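Novice: Below are the sequence and a predicted model for it; my questions follow.
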Amino acid sequence: MKLAYKERIAWRLTLVTSLIILAVFAGIYLVVQVTVVSSIDRELGLETDKHRSQIFLVDGEIRFLHKDEWQEMEHSQIQLNPIFIEIVDLEGNSMDRSPNLRANHLSFSPEKSAQKEAWTLKIGASEVRQMQIPLVNAGKHEGYLLLAKSFEDSRELLDKLRNVLLILYPGILLSLFLTMRYLAGKSIQPIRQIIDKTNQISQSNLNERVPLAEPNDEIGQLTRSINELLERVEASLIREKQFTSDASHELRTPLSVLRGTLEVLIRKPRTQEEYVEKIKSAFASIDRMSATIDQLLALAREEKGKFSVREELELITFLEEVTDQSAKEQGREVRFQCEASTPIFVRANEQSLQMILSNLIQNAVKYSQPDAEVLVKTGVAEGTPYIEVCDAGSGIAARHLDKIFDPFFREKEVVDRAVPGTGLGLAIVRKLAQESGIRVSVSSEQGKGSTFRLELPDS
């Protein structure tokens, strides 16, 4: 079963912390062990130095500087931290030993004598720490002095420390996991609130937003991102509803005209002239619907990313061809003007840019006087290539400049003058420009005309 997010956080943090604690406990145990062993080895070193000056081997015989030292209580009985002493010859044969060894012997390791190295061993049922030094008389190596000190108390101390750490470890891990789980639950509480709020938001209340609690942390950033997403979705749905409504209206009107025309035709016999007139009216309605459908298809193709591929394009030559073709299609003078002295290279989709310019030039021709000139200019301003489509038409009211790129928007004055159009041309221009990374702006003055400016990314 998949664990909850707070459980996974708690387990991960507990695992990492448990490894750190384990390393700390191991360090503590090793430090104490090294300290205890070093202390015993230091005491053994002092004992060996003391007895080295008191015991001699002369021609295989043991001589004592103070014989009474062997009669002291620490050598004659088992007591707290006793010292065990044994003297052996070069072959390791015991020559004498302290009474507290009884029937036991210390370990003989001549290779450890030179380094004055200590080691741990068992003597009967007891554990001791032993050191061995050579006995030299008049420069002659005669035998070895073996000294040992009880390691029982130190071993008991180390075992108790180890047991305490082993008992504490699972208890610490359990308390750590519960603490981490609680803190993880508290930490993700804002996320739970976000989840609860977003689950309440549907298409019917898409205007609601997730409350912003801590704007400067990651939760605040997540909240802002969700709210921005909701704003984009809401705006998209509003545009979709408006688009559907407008498209339905635009298609319903010519259909109604067409239906009315045909109904009039079948009511009674008509003259040939009347039939021709009504059929021409029907064709006009069909042409209007076809134009609307073509524009809607263009929008649909753009939204599928058909024009997203960009290639290097020489702008001056391209615009000369576009203006010549537009002048032939529109039957109007479309003049091209270049304000740059060198070729202009840009990265753009040729088909997309051609459709943008075609729509802008069509609009310029449509809203200008029949004898007015349409001007297409290009150049480079502050390192940015640009194209301008200028007309001397009726212009656009300032209050409508932010709406002219909305689908199906047409000024009332234009509709009243029965200027043909669907209101989709500039919507296509904006979408294609956004897809191509082109910045579109417009300046207009009523009665004097409009200028649409395209700023293109250079190569």
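Specialist: Yep, it's here.
Novice: alpha carbons only for contacts and neighbour counts from here, please
Specialist: Fine.
Novice: The residue nearest to the spatial centre of the chain: what's it in contact with?
Specialist: In the chain, the centroid-proximal residue (CA atoms, centre = their mean) is Glu218; its distance is 11.8 Å. Residues near Glu218 by CA atoms under 8 Å, 6 or more residues apart in numbering: none.
Novice: Arg252 - how many residues pack around it?
Specialist: The local packing count at Arg252 equals 13, with neighbours defined by other CA atoms under 10 Å.
Novice: That one: what secondary structure?
Specialist: Reducing the assignment to helix, strand or coil with DSSP: H, G, I helix; E, B strand; the rest coil, the entry for Arg252 is helix.
Novice: same deal with Leu57?
Specialist: When the structure is reduced to helix, strand and coil (three-state DSSP), Leu57 reads as strand.
Novice: how about it, what does it touch?
Specialist: Taking CA under 8 Å, 6+ apart as the test, what Leu57 contacts is Arg63, Leu135, Val136, Asn137, Glu142, Gly143.
Novice: what about 7 Å?
Specialist: For Leu57, the set of contacting residues under the criterion of CA atoms under 7 Å, 6 or more residues apart in numbering consists of Arg63, Leu135, Asn137, Glu142.
Novice: want to compare, so here's the second one:
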Amino acid sequence: MAGLGVVCVAVYVVIFLTLDQRQNQTLDMKREAVEHLLREGRGAHDLDSVRHLLNDFLAGHDELTLSVADNSGHIFLPPQRAASADVKVERFPVPLPPDLGGAGTASLAFDQSKDKELLLRLAWTLGFAAVGGSLVLSAAAAFGVRRELAPLRALVRQTAAVSADRLELRLDGRDQVEELQPLIAQTNDLLDRLAIAYRQMESFNADVAHELNNPLSILINSCDFALRRPRSPDELKETLQSNLEELRRIARIVADMLFLANAQRGAQASRDEVTELAELCAEVLDYHEGSLQEAGVRGVVRGRARASVDTGLLQRAIANLVGNARRYATRGTEVVVEIEPRGKEIYIGVINEGPEIPAEHLPRLFDRFYRVDPSRTGASKNHGLGLSIVAAIARMHGGKATAASVGGKTRIGFTISSGAVPT
């Protein structure tokens, strides 16, 4: 409406100025014509002839009226018709016959009433055009916007249909404009990640319940059995020792879960002084020497590098990898802790010879509570968080965990970011 209003006002002003200019030009032309008639008129030597000459001149000009007075102010040629209130008057001296004094003053009046009526009709027309045009344009714009936004509303309905029990739904971008395609693709990718995360969360909750249910059931059954009849102090002591082992297992599970939760919230490793990684790995192997001998394998460290790391966390990650390799290594083979500088990163991995891990399991080895063996063999000793902790410690050091299994050898390790120069 503002735009149309400005246009209408501009049109009105232009026409108003045009009419005013036309009136002025008309008065100037008629003034010159009157002066010329009185100056060049022949036979106009008396009052009647002057009147007749001027009346003939005004014939056909209804918007003009003319009056002439001599120098004494006597009007000898009064206006031919009554003038309206809206007139534009131009007064100028004119020559007269000698018997009329030789000179006088003429008043030429232009009737503006018709032009003002025209301007009034124009103002109403432009006003209605501005209002009506604004309404028409608004309605057309509303219809056009509603039609163009229909696909977007369809996207809103599709998004609203996605819920926890319908995570397979995705946004359909076939009927959408090109500008929305990147947003739709990113939203679908986000829904894919959310679906994966939600399934992992459900699996995690089930695994947590399963891992905690076993020791809790053992504790409840043990206490219930001990209370059924009087027990000797030795029997009660044995029961308490068994319960204490299960409580420690629960405590380890809870502690590991708290560690993973802190790591997931973005906790970073505290960097100690530069450490010789080969010596640190050797210390871990020394600690596991008894279990390695019991499994019939030998621990070896290969490679050297120095880096600033959180010694305690790194020892924990390496210990988890060594323990995992020991469980699956073939007797009589070596468990190799490998240290390999890679530019600004250092790779630490543990290699064992034994059964290959199927390729479909490798991407999920570092998921919490994930086991390649769905029967949960050995779950009483290993609750499935070891490799998840390894991945978390790698992230806390600015690296990532990796796994590969081919040719009868399994290599599981991680990288840490460090600017240290290898030795």
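Specialist: Looks like it came in fine. Values in this document were obtained by computation on a predicted structure and should not be read as measured data.
Novice: if we can go back for a sec, from Ser225 of the first structure, how far off is the residue nearest to the centre of the first structure?
Specialist: As defined by CA to CA, to the nearest Å, Glu218 of the first structure lies at a distance of 10 Å from Ser225 of the first structure.
Novice: The alignment partner in the first structure of Phe110 of the second structure and Ile172 of the first structure, how far apart?
Specialist: When the structures are aligned by TM-score structural alignment, the residue of the first structure matched to Phe110 of the second structure is Lys149. Between Lys149 of the first structure and Ile172 of the first structure the distance is 37 Å, computed by CA to CA.
Novice: And Ala327 of the first structure, by the same measure?
Specialist: If you go by CA to CA, the gap between Ala327 of the first structure and Ile172 of the first structure works out to 85 Å.
Novice: So which of these two has more stuff around it?
Specialist: Using other CA under 10 Å, the more surrounded residue of Ala327 of the first structure and Ile172 is Ala327, with 17 against 14.
Novice: Contacts only, for that one.
Specialist: Applying CA under 7 Å, 6+ apart, one finds that Ala327 of the first structure lies in contact with Glu333, Val334.
Novice: quick one: what helix or strand has it in it?
Specialist: Element membership of Ala327 of the first structure [criterion: DSSP states H and E] is helix 315-330.
Novice: Next secondary structure after that helix?
Specialist: Secondary structure here is assigned by DSSP H and E; on that basis, the next helix or strand after helix 315-330 of the first structure toward the C-terminus is strand 334-338.
Novice: Which positions in that following strand come out as buried?
Specialist: Applying a neighbour-count criterion of 16 or more other CA atoms under 10 Å, one finds Val334, Arg335, Phe336, Cys338 buried in strand 334-338 of the first structure.
Novice: same question, stretch 294-312 of the second structure
Specialist: For stretch 294-312 of the second structure, the neighbour count (16+ other CA under 10 Å) marks 295, 297-299, 301, 304-311 as buried.
Novice: Turn the residues you listed into a markdown table, columns for distance to Leu120 of the second structure.
Specialist: Putting these into a markdown table (distance: CA to CA, whole Å) gives the following:
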| residue | distance to Leu120 of the second structure |
| --- | --- |
| Ala295 | 109 |
| Val297 | 108 |
| Arg298 | 108 |
| Gly299 | 106 |
| Val301 | 102 |
| Arg304 | 98 |
| Ala305 | 95 |
| Arg306 | 94 |
| Ala307 | 91 |
| Ser308 | 89 |
| Val309 | 89 |
| Asp310 | 89 |
| Thr311 | 93 |
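Novice: quick one: which of those is nearest to Arg265 of the second structure?
Specialist: Asp310 (18.0 Å; CA to CA).
Novice: residues in contact with the residue nearest to that closest one when sequence neighbours are not counted?
Specialist: Distances taken as CA to CA, 6 or more residues apart in numbering place Arg271 nearest to Asp310 of the second structure, at 4.9 Å, with adjacent residues excluded. When the contact criterion is CA under 7 Å, 6+ apart, the partners of Arg271 of the second structure are Ser308, Val309, Asp310.
Novice: Gln176 of the second structure now?
Specialist: Residues touching Gln176 of the second structure, when contacts are defined by CA under 7 Å, 6+ apart, comprise Pro151.
Novice: That one and Phe414 of the second structure, how far apart?
Specialist: Gln176 of the second structure is 43 Å from Phe414 of the second structure, by CA to CA.
Novice: just Leu216 of the second structure next, same as before
Specialist: From Leu216 of the second structure over to Phe414 of the second structure the distance is 34 Å, taken as CA to CA.
Novice: Repeat that for Leu17 of the second structure.
Specialist: From Leu17 of the second structure over to Phe414 of the second structure the distance is 86 Å, taken as CA to CA.
Novice: And the two? Which one has more around it.
Specialist: Higher neighbour count among Leu17 of the second structure and Phe414: Phe414, with 24 against 11, using other CA under 10 Å.
Novice: Tell me which helix or strand that one sits in.
Specialist: Element membership of Phe414 of the second structure [criterion: DSSP H and E] is strand 409-417.
Novice: Average offset of that strand relative to the first structure?
Specialist: Once superposed with the first structure, the aligned residues differ from strand 409-417 of the second structure by a mean of 3.9 Å; criterion: mean CA distance after the TM-score superposition for the first structure.
Novice: Work out for me the element the equivalent of Ser38 of the first structure over in the second structure sits within.
Specialist: Under the alignment defined by TM-score structural alignment, Ser38 of the first structure is paired with Gln21 of the second structure. Per DSSP H and E, Gln21 of the second structure falls inside helix 2-40.
Novice: which residues make contact with the following helix or strand past that helix from outside it?
Specialist: Counting by DSSP H and E, the element after helix 2-40 of the second structure in chain order, helix or strand, is helix 47-58. Where contact means CA under 7 Å, 6+ apart, the residues beyond helix 47-58 of the second structure that reach it are Ala44, Leu77.
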